[in-house]
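S.K.: pasting the sequence and the predicted coordinates here, then a few questions.
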Amino acid sequence: MAASTSDVFKVNVDGAISLKGLNIGVGVVTRNDDGALMAGCATQLYGYFDALTTELLAENEGLLFAYDAGFTSIILELDSKSIVDLNVANDACFDRDGTILKEIDILNKSISFLIVKKDFTLPSPMD
């Protein structure tokens, strides 16, 4: 297999809410342009969060992971259209979600990333 020639990596993130509602799980997978697994992580965050906040926290954790791992140019793949829309709108809000979006905006100054919504009808071009 030939070595990857691209410096752009696809980072897929997802969040899951515990049935008891006391914590959430976050998963991050990073692949190169050949679809090979480069890095990944899973973490648990404690607290009661709704679905929107859970997905925002997953995005934030994914960006932090990518930054810490040295991936500076990424395609961030999300499965929530609402989160993609929030990022695109970049509206100022001052609740918990607004604070997370502000953190994401700060990370945007350190990482070059494009946010895309996962398309469940077609196979991923990275697979």
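M.R.: In hand now; what should we look at? Residues are numbered from 1 along each chain as shown.
S.K.: use CA for all of it now, contacts and neighbours both
M.R.: OK.
S.K.: hmm, Leu57 is touching Ile100, no?
M.R.: Yes. With the criterion set as Cα atoms under 8 Å, Leu57 and Ile100 qualify as a contacting pair; they are 7.0 Å apart.
S.K.: dropping in the other structure now:
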Amino acid sequence: MAENRAIAPHAIPQPCWDSWKPPPSSVYKLNFDATVFFDLDRTGFGVVIRNDKGDVMAVMSAKGPSVFCSEEAELLACRMVIEFATDASFSEFIVEGDNSIVMQAISSPNADESLMGNVVGDIQQMLRGLHWVNVEFTRSGGNKVAHVLA
């Protein structure tokens, strides 16, 4: 079964993109983002799932809890959107986000000992349960739709 799964190694695959690039045929791309509203004491999460033709298959926009930093918001968003994607029966996709620290953390084979390590572990466990997944970093230009949704 491991041969059907492609979880990214410790290093983030390069190159990263300035604009959205389609996934390979029969694979979906899940772009997510989080926005922190410190003055409102909450966060916003956004996700768009598209196919290889760029057709939107699913979108979500949700309110999130108060957080201490943007990395915490991005990790919580990532966990929420992977749950959303799996609940919607997507099992082969690329997870793409614009926070390099978060993308490195969830693709690392090492245990995360940070305060958010339990969330990183949750995400990694969910990813291991998928048929095929890859974790990629994109610059904000490749994540515009998810950013607007957040």
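M.R.: All right, it came through fine. Bear in mind the structure is a predicted one, so any value in this text is a computation, not a measurement.
S.K.: and the TM-score between them?
M.R.: Here the superposed chains carry a TM-score of 0.82, computed using TM-score structural alignment, normalised by the length of structure 1; 118 aligned residues with a Cα RMSD of 2.1 Å.
S.K.: Provide the aligned range in structure 2 for the helix ranked longest in structure 1.
M.R.: Among the segments of structure 1 that qualify as a helix by DSSP state H, the longest is helix 51-69. Structural correspondence for helix 51-69 of structure 1: residues 70-88 of structure 2, per TM-score structural alignment.
S.K.: after superposition, how close is the longest helix of structure 1 to structure 2?
M.R.: If you overlay the two and look at helix 51-69 of structure 1, the average distance to its match in structure 2 is 0.8 Å (mean Cα distance after the TM-score superposition for structure 1).
S.K.: between helix 51-69 and the very next helix or strand once past that helix, find me the angle.
M.R.: Under the assignment DSSP states H and E, the closest C-terminal helix or strand after helix 51-69 of structure 1 is strand 73-78. Angle, strand 73-78 of structure 1 to helix 51-69, by axes from the mean of the first three to the mean of the last three Cα atoms, to 10 degrees: 160 degrees.
S.K.: mind giving me the packing neighbours of the helix or strand just after strand 73-78 of structure 1?
M.R.: Stepping forward along the backbone from strand 73-78 of structure 1, the first helix or strand reached (DSSP H and E) is helix 81-89. Helices and strands in packing contact with helix 81-89 of structure 1 are listed as helix 51-69, strand 112-117; criterion 3 or more Cα pairs under 8 Å, 6 or more residues apart in numbering; DSSP states H and E.
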